[in-house]
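Peer 1: sharing a model prediction with you, sequence too.
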Amino acid sequence: MNTSWTNPIVEQRADPHLSRVDGRYWFTASVPSYDAIEIRAADSIAGLAIAPPTVIWRKHDSGPMSWHVWAPELHRIDGRWFVYFAAAERDDIWKLRMYVLECEGADPLTDNWIERGQIATPEEGFSLDATPFEHNGKRFLCWAQKSPPTESNLYIAELANPWTLKTEPVVITRPDLAWERIGFCVNEGPALLKRNGKVFIAYSAAATDANYCMGLLWADENADLLDPKSWHKSPTPVFMTDESVSQFGPGHNSFTTTPDGKTDLLVYHARNYRDIVGDPLNDPNRHARVQAFGWRGDGFPDFGTPVADGPYST
């Protein structure tokens, strides 16, 4: 099946999360004002560009969840819809914590959403980018958290329910490689991919400018995912800036497929210019993009390089 769309698929939407559920594509991302969570749905990826966004939740006026609403992810778990996101406080804008919303009905675009509250971690601290996944009959959560305060590491734990940890978190990667420590020491934005007997976690590293890039972790599908020794890390980035096509700082990705399920798709944000005036977080032009990727003979994903803006076909 040949499918086509135009990149970027949605402009000024960073940290894109795109999934395919019941024959429809569901998209959410950080909005430039960092003050709300919106969802859009379409029968095709191309349709997302014109699909009207529905705001399902807005930040509080004060206290928790009142500032820096970041990186929402929409997941359906046991027939229920949940949104995972991070938010800070108006009076403490870097007090980022992870939160969960649950939809009370079957339609996330029209039914009411309720707050399930914060995902509490044993070491209270700057945390974000929670992503849940199921493996071998268990549900896990992977997220980024600062510990020590200057580094953002990736943690994993088993879940008791969609908003409560069941086990002690363990660190599965720290930003210990040079390319993960440019500007900031960061491992964040985990995204799960299972294939060829392995559990892969793509993640993003470095500062949110042209140095931003993707790394890759993997574990054997039968390994104990809560054992840090089960996880291995690529020594080099697996997806990064390509100046030749004006794609800078690609990252904070998610995964989906074409409608027939035969082609894997990488969803990510990037800018189409290198130079940023002021704080990169205040530059709204991280646009959401989608492109196909393949698999190497050794069973590992081959993400290739970012494609240029414009028409794209798989």
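Peer 2: Here it is on my side, so go on.
Peer 1: make it CA atoms for all contacts and neighbour counts henceforth
Peer 2: OK.
Peer 1: secondary structure class for P16?
Peer 2: Using DSSP: H, G, I helix; E, B strand; the rest coil, the structure places P16 in strand.
Peer 1: no no, S244
Peer 2: Look at S244: counting by three-state DSSP, its state is helix.
Peer 1: let me know how buried it is, in neighbour terms.
Peer 2: Look at S244: counted by other Cα atoms under 10 Å, it has 10 neighbours.
Peer 1: give me the distance from the host helix or strand of T6 to the chain's centre.
Peer 2: T6 belongs to strand 4-7 when elements are defined using DSSP states H and E. Mean-position distance between strand 4-7 and its chain equals 21 Å (Cα atoms, centre = their mean, to the nearest Å).
Peer 1: residues contacting the closest residue to P72 other than its chain neighbours?
Peer 2: Closest residue to P72 apart from its sequence neighbours, by Cα to Cα, 6 or more residues apart in numbering: F85 at 4.2 Å. Each residue near F85 by Cα atoms under 8 Å, 6 or more residues apart in numbering is listed here: 69-73, 98-100, 128-130.
Peer 1: take this one as well and set it beside the first:
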Amino acid sequence: MAISLSKPIIEQRADPWVYKHTDGMYYFTASVPEYDRIEVRRSDSLLGLRDAEPVVVWRRHESGPLSANIWAPEIHYLEGKWYIYFAAARTSETKEGLFDHRIYVLENAAANPLTGEWAEKGQVRTRWETFALDATTFEHRGTRYLVWAQKDPDIAGNSNLYLAKMANPWTLEGEQVMLSTPEFDWEIIGFRVNEGPAVLKHAGKIGIAFSASATDANYCMGYLEAPEDADLFDPQSWVKSSQPVFRTDESIGLYGPGHNSFTEADGEAVMVFHARTYKEIAGDPLYDPNRHTFMAKLRWKPDGSPNFGSLELL
């Protein structure tokens, strides 16, 4: 892999999401180690996010469905308002309760999302009341879609990737279809996981990067790709990489890379992702705080697909 290790852009921020708005500002949010709040920061440059002041825009509830393990927020600007998608569980004395996640949405009408009031729009209702997380949204040919990870009660494993149309920024419309389930060896180490989808459009194709396996050094990224004129609700339209496109590289000290987002700077595509700088973890990897945010320039293959093997870390 033709990249060299450098310092993280932002330390102890996992599941990083960067959104570049029409005002030219970059907005950043991510999971914090305490899993108890949602922060947003902004900067007029991508690397300026490193030193930008984080603003707490929402905190977990004291009890109930929004009271534990606040994970993987994403900020979007849709239909003239700001929205944050995130996953939350309920405070519980059992491990199962702490991981009873559902997807929720916040809304803010202010021009600057670091100000104004964030209103809770409630849960995104999917086909099942099961473990669900990592929602992301994209628009294609006039239709808005949601992609997310969820447990199907009839499929062995932890989570698969699903796609549905949206009636509004917090409501699904019509059927949901499964795009990917863990099937390859690299997707089922520790846990059978497909999660953290991130959408990338380029050269007539729609891609979805996703993460797989346990959140230790086995965590890695795969990639789904479909032609832009394909039926996105036909699972056969999507081709999945048979091998990870991005994984641990001990030679440069980068461990468990994944849960990425895409943005751009100076006309070039940039991938934002988290990784650790060491392999051995004491206890549950989820409670090791040292998943750091990295950024890398993304290059392209001759066919227009992303070349994850030629990343250049910023």
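Peer 2: Structure's in. What do you need? Remember, it's a predicted structure, so these values are computed and weren't measured experimentally.
Peer 1: coming back round to it: most surrounded residue in the contacts of F85 of the first structure?
Peer 2: Sorting those by how many neighbours each has (other Cα under 10 Å) puts P72 first, at 31 neighbours.
Peer 1: quick check, that residue in a strand?
Peer 2: Yes: under three-state DSSP, P72 of the first structure falls within a strand.
Peer 1: which one in the second structure is aligned with it?
Peer 2: Counting by TM-score structural alignment, P72 of the first structure corresponds to P73 in the second structure.
Peer 1: re the thing from before, and the residue nearest to P72 of the first structure, what element?
Peer 2: Assessed by DSSP H and E, F85 of the first structure sits inside strand 80-89.
Peer 1: which residues in the stretch 1-150 of the second structure form helices?
Peer 2: With helices called from DSSP state H, counting those that start in this stretch, the stretch 1-150 of the second structure shows them at 95-98.
Peer 1: tell me where it has strands.
Peer 2: Applying DSSP state E, counting those that start in this stretch to the stretch 1-150 of the second structure gives strands spanning 14-20, 26-31, 37-43, 55-59, 68-78, 81-89, 102-108, 119-123, 132-140, 143-150.
Peer 1: need those in a markdown table with distance to A167 of the second structure, can you?
Peer 2: Below are these laid out as a markdown table (distance: least, Cα to Cα, whole Å):
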| stretch | distance to A167 of the second structure |
| --- | --- |
| strand 14-20 | 22 |
| strand 26-31 | 25 |
| strand 37-43 | 25 |
| strand 55-59 | 25 |
| strand 68-78 | 12 |
| strand 81-89 | 15 |
| strand 102-108 | 14 |
| strand 119-123 | 14 |
| strand 132-140 | 12 |
| strand 143-150 | 8 |
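Peer 1: tell me which of those strands sits nearest to S251 of the second structure.
Peer 2: Each of these was scored for nearness to S251 of the second structure using Cα to Cα, and the closest is strand 14-20 (22.0 Å).
Peer 1: correct me, but T54 of the first structure touches I39?
Peer 2: Yes: using Cα atoms under 8 Å, T54 of the first structure makes contact with I39 at a distance of 5.2 Å.
Peer 1: so what sits against both of these two?
Peer 2: Both T54 of the first structure and I39 are contacted by L109, under the criterion Cα under 8 Å, 6+ apart.
Peer 1: in terms of neighbours, single out the busier of the two.
Peer 2: Using other Cα under 10 Å as the criterion, T54 of the first structure and I39 rank with I39 on top: 22 against 15.
Peer 1: show residues contacting stretch 274-282 of the second structure.
Peer 2: 13-16, 216-217, 253-260, 288, 290-294.
Peer 1: are any of those buried, and which?
Peer 2: 13-16, 216-217, 254-260, 290-294 (16 or more other Cα atoms under 10 Å).
Peer 1: what does K138 of the first structure align to in the second structure?
Peer 2: The alignment partner of K138 of the first structure in the second structure, by TM-score structural alignment, is T143.
Peer 1: give me the nearest residue to its match, chain neighbours excluded.
Peer 2: Closest to T143 of the second structure by Cα to Cα, 6+ apart is K165, at 7.1 Å.
Peer 1: so where does that neighbour fall, helix or strand?
Peer 2: Using DSSP H and E, K165 of the second structure maps to strand 160-168.
Peer 1: quick check: angle from that strand to strand 143-150?
Peer 2: 140 degrees (axes from the mean of the first three to the mean of the last three Cα atoms, to 10 degrees).
Peer 1: quick check: strand 160-168 of the second structure aligns to which part of the first structure?
Peer 2: Counting by TM-score structural alignment, strand 160-168 of the second structure pairs with residues 153-161 of the first structure.
Peer 1: sweet, I'm off.
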